[in-house]
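[1] After the sequence you'll find the predicted model.
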Amino acid sequence: MDHAPSVATRVEGSRAVWTLSGVWNTRSVHLVDDEMRALETASAPGDILIDIAGIGRMDTAGAWLIERLAAARIADGASVEIAGASAAAQILLPAVREALQPQEARPVARRPFFVIRWLEMIGRFTVGGWQDFLAGMYILGSTIRGAQMKLGRGHAVNPAAIFNQIDRMGIGAIPVVVLISSIVGAIVAQQGAYQLRWFGAEIFIVDLVGILALRELGVLLTAIMVAGRSGSAITAEVGSMKMREEVDALKVIGLNPVGVLVFPRLVALVIAVPCLTIIANGATLAGAMVVAWIYSSIPPEAFIDRLQASIDMSTIFAGLIKAPFMALIIGIVASVEGMKVGGSAESLGQHVTSSVVKAIFVVIVLDGLFAMFYVAIDF
């Protein structure tokens, strides 16, 4: 049976000894609250020893009473020592003491100079980018190595998983790709026709839309939509499996998690993104053709004839060559972020957001690098 809290006082020479015993928790401390308040104002020698070795159990309420008494006596100029604290009390009492400390008396960490903060932020971004690059190379290497090992085993490569991912990432994305691409093509054609009308050169909107769509817009819009749609799904799927320790279970049964989880998705993306790019190119040109017909009275026959004269095979392949590389970037970034997910739903949400942002950023940078490369080789 729990013992009620009690307080015993005595004087040893020039020091007052207050001995506390019993159970000091939320249910019992009200029994000694008046007595503790009396000790806060009682006359006592300059040195006070609070002996809590006799306390059986103590929670935050009991620790608060003891620290309140010590703080009151210290404020009166007395020297207070708390002795006999158990291991749990040695953790609990300092925490309560810090909470009782006035806000203005607590040490405030000085923020470093803003230049130092900027340099620190740049350093953190640089280190984080390098670590992400290494993780991406590990994912890519493990995917290729895992695929080779599975091919050697014959039955381990699962074509059904690859086709399932193609269906989800490729065929399932066709409606949104067609819708967005056709709208963007229509907008570019309308704005181009409006500006070129002042020069009597509306027919050149075909050249504008054809070259822009086939070299840049089609593949870039497709990659951005796939990054937002499929990249986030890959991060969420891999991350949720990591949270549920299914990735560790794959390791336990002797399978390569990267080869099992990432390989089908990367293969599906490399196949689906170029196909979606072709569809996006057609939808962009179709949207531009409709606007040119309605807004500028350019019939579809004239649009197609001018398109054949303004583009060649290099224009078409300039965009298609980018598609597999962008697909690899999206898959690798999404997989890396998925593998970094911790054990909370908050971590999953953060890494899904980070996956989409990083994938879109890297895809745009890669598109710019391809553009400079094409100019350098006159392609």
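    Yes, it's here.

[2] okay, CA-based contacts and neighbour counts for the rest of this
    Will do.

[3] what comes up buried for stretch 369-379?
    Neighbour-count burial for stretch 369-379, with 16 or more other C-alpha atoms under 10 Å as criterion, is recorded at 370-371.

[4] neighbouring contacts of it?
    With contacts defined as C-alpha atoms under 8 Å, 6 or more residues apart in numbering, stretch 369-379 is touched by 314, 318, 322.

[5] ok, how many other residues are close to the first one?
    Using other C-alpha atoms under 10 Å, the number of residues around S314 comes to 12.

[6] in what helix or strand does it lie?
    Assigned by DSSP states H and E, S314 belongs to helix 313-320.

[7] Mind giving me the packing neighbours of that helix?
    helix 218-226, helix 263-296 (3 or more C-alpha pairs under 8 Å, 6 or more residues apart in numbering; DSSP states H and E).

[8] second one coming, line it up with the first:
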Amino acid sequence: MTAPARTPRGSAELIRAEEPVLAHNYHPLPVVVARAEGAWVEDVEGRRYLDMLAGYSALNFGHRHPALIEAAHRQLDRLTLTSRAFHNDRLAGFAEKLAALTGTDMVLPMNTGAEAVESGIKVARKWAYDVKGVPADRATIVVAADNFHGRTTTIVGFSTDETARQGFGPFAPGFRIVPYNDLAAMEAAVDETTAAVLIEPIQGEAGVLIPDDGYLAGVRELTRRRGCLFVADEIQSGLGRTGHTLAVEHESVVPDVVLLGKALGGGIVPVSAVVGRRDVLGVLHPGEHGSTFGGNPLAAAVGTAVVELLETGAFQRRAAELGTVLREGLAALTGKGVVGFRARGLWAGVDVDPALGTGREVSERLMREGVLVKDTHGSTIRLAPPLTVTAEELTGALGTLEKVLTS
């Protein structure tokens, strides 16, 4: 017997259906996305929106990039998971290509960004004990205020965002928090117990905060001089977003360890990695760290295709060129509802006049006009379109922002 045809539910009905069954750890904009292509998404009613968030940079190559979809389909027909109990025929090639792209020696594959951060913390501590000679259980890691490295209990323990922290303690010790973009404070916090300095080259969740020129080079010099590791969290800023493969390249800095995620999975599967020097990642031995899904064949196939897209440098150049369009457009809006902005490549934090609304309210108005963005703290919104966006689409989105702020 054939089941009767069912009328598709609309956005309002689907949103109401989520309320009793989904934990309320998110407060999404009231749009229900059903399909997507490139820089555009379509909701269940057929309305189209320009995606100016790109999954917090997880969709650097746009929705359903043909090369990535083809790689996923091809691998789905062969092998998806073995666990690391066995070798698979895709992982070594992925690791070799990723190491070459990032100029590193060794790759530790994981799944999510938070897992990459947790793994980086473990590696840094193990290195401190085995190589630096820090006494057992006394290793410290210096981090920056207003950081965002993930949502696990270890990570929120060194967050300065009370919303992220409150109600989730007790927290793991061993972290020292200093102001971001303050080398003197960092110098004072580093001592003989310091395993690493862990920072974002650009603080995304904080509002795309870009440090002063020389800050990252200063961190590199300080950590080298004081004998600790520089761990750069490039989960949002990396893989083409800022006009370079890695954001640290803007100051020609080479960290000891780099944390990658989001765009590494092409918006298809969760893929993350810790990449770095052999003498650092080499401190791990069998049984000391692992992941059932980390390095699975499907993830490795998609990750390899992502690396191949970046190997030509075309996406990095595109982000740099369109970044000029973005900065010039935002500069033209300054004084027209925009009170300040920070931008690097195709990534910007835009401070809206609070008299015009909160970041959430501005995001809702833009949504009604067919542009999707995300607010962060206060009256700040973030812009991070796919690197496949066109200059015309970008200009159109900025025109929509002007309309929303001046109408």
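    That came in fine, so what should we check first? Just so you know, these numbers come straight off a predicted model, no measurement behind them.

[9] what's the TM-score for these two chains?
    The TM-score (TM-score structural alignment, normalised by the length of the first structure) is 0.20; 122 aligned residues with a C-alpha RMSD of 6.4 Å.

[10] circling back to that earlier point, can you tell me which of the helices and strands packed on helix 313-320 of the first structure is packed in deepest?
    Per-stretch averages of neighbours, counted by mean count of other C-alpha atoms under 10 Å, single out helix 218-226 among those, with a mean of 26.

[11] Now do the same contact list for the residue nearest to A16 of the first structure when sequence neighbours are not counted.
    Spatial nearest neighbour of A16 of the first structure, chain neighbours left out: I48 (4.8 Å); criterion: C-alpha to C-alpha, 6 or more residues apart in numbering. By C-alpha under 8 Å, 6+ apart, the contact list for I48 of the first structure reads 15-18, 78-81.

[12] from these, which is closest to L328 of the first structure?
    Nearest to L328 of the first structure among the contacts of I48 of the first structure, counting by C-alpha to C-alpha, is E81 at 65.5 Å.

[13] Grab the nearest non-local neighbour of the closest one.
    L49 (4.9 Å).

[14] Double-check that the one you found belongs to a strand.
    Yes. Assessed with DSSP: H, G, I helix; E, B strand; the rest coil, L49 of the first structure lies in a strand.

[15] list the contacts for it?
    L49 of the first structure makes contact with 15-18, 80-83, according to C-alpha under 8 Å, 6+ apart.

[16] rerun that using 7 Å as the cut-off
    16-18, 80-82 (C-alpha atoms under 7 Å, 6 or more residues apart in numbering).

[17] which SS class is L50 of the second structure?
    Judged by three-state DSSP, the three-state class of L50 of the second structure is strand.

[18] hey, where'd the strands end up in the stretch 301-407 of the second structure?
    Taking DSSP state E, counting those that start in this stretch as the test, the strands found in the stretch 301-407 of the second structure are 338-343, 348-352, 371-372, 374-375, 380-383.

[19] Of these, flag the one that's most buried.
    Among the strands of the stretch 301-407 of the second structure, ranked by average contacts under mean count of other C-alpha under 10 Å, first place goes to strand 380-383 (a mean of 26).

[20] returning to that earlier point: relative to S181 of the first structure, tell me which of the helices and strands packed on helix 313-320 of the first structure wins on proximity.
    Using C-alpha to C-alpha, these put helix 263-296 closest to S181 of the first structure, at 4.9 Å.

[21] Now L91 of the second structure. Nearest residue, chain neighbours left out?
    Sequence neighbours aside, A300 is the residue nearest to L91 of the second structure in space, at 5.4 Å (criterion: C-alpha to C-alpha, 6+ apart).

[22] and the helix or strand containing the one you found, what other elements does it pack with?
    Assigned by DSSP H and E, A300 of the second structure belongs to helix 297-311. Judged by 3 or more C-alpha pairs under 7 Å, 6 or more residues apart in numbering; DSSP states H and E, the packing partners of helix 297-311 of the second structure are helix 66-76, helix 91-102.
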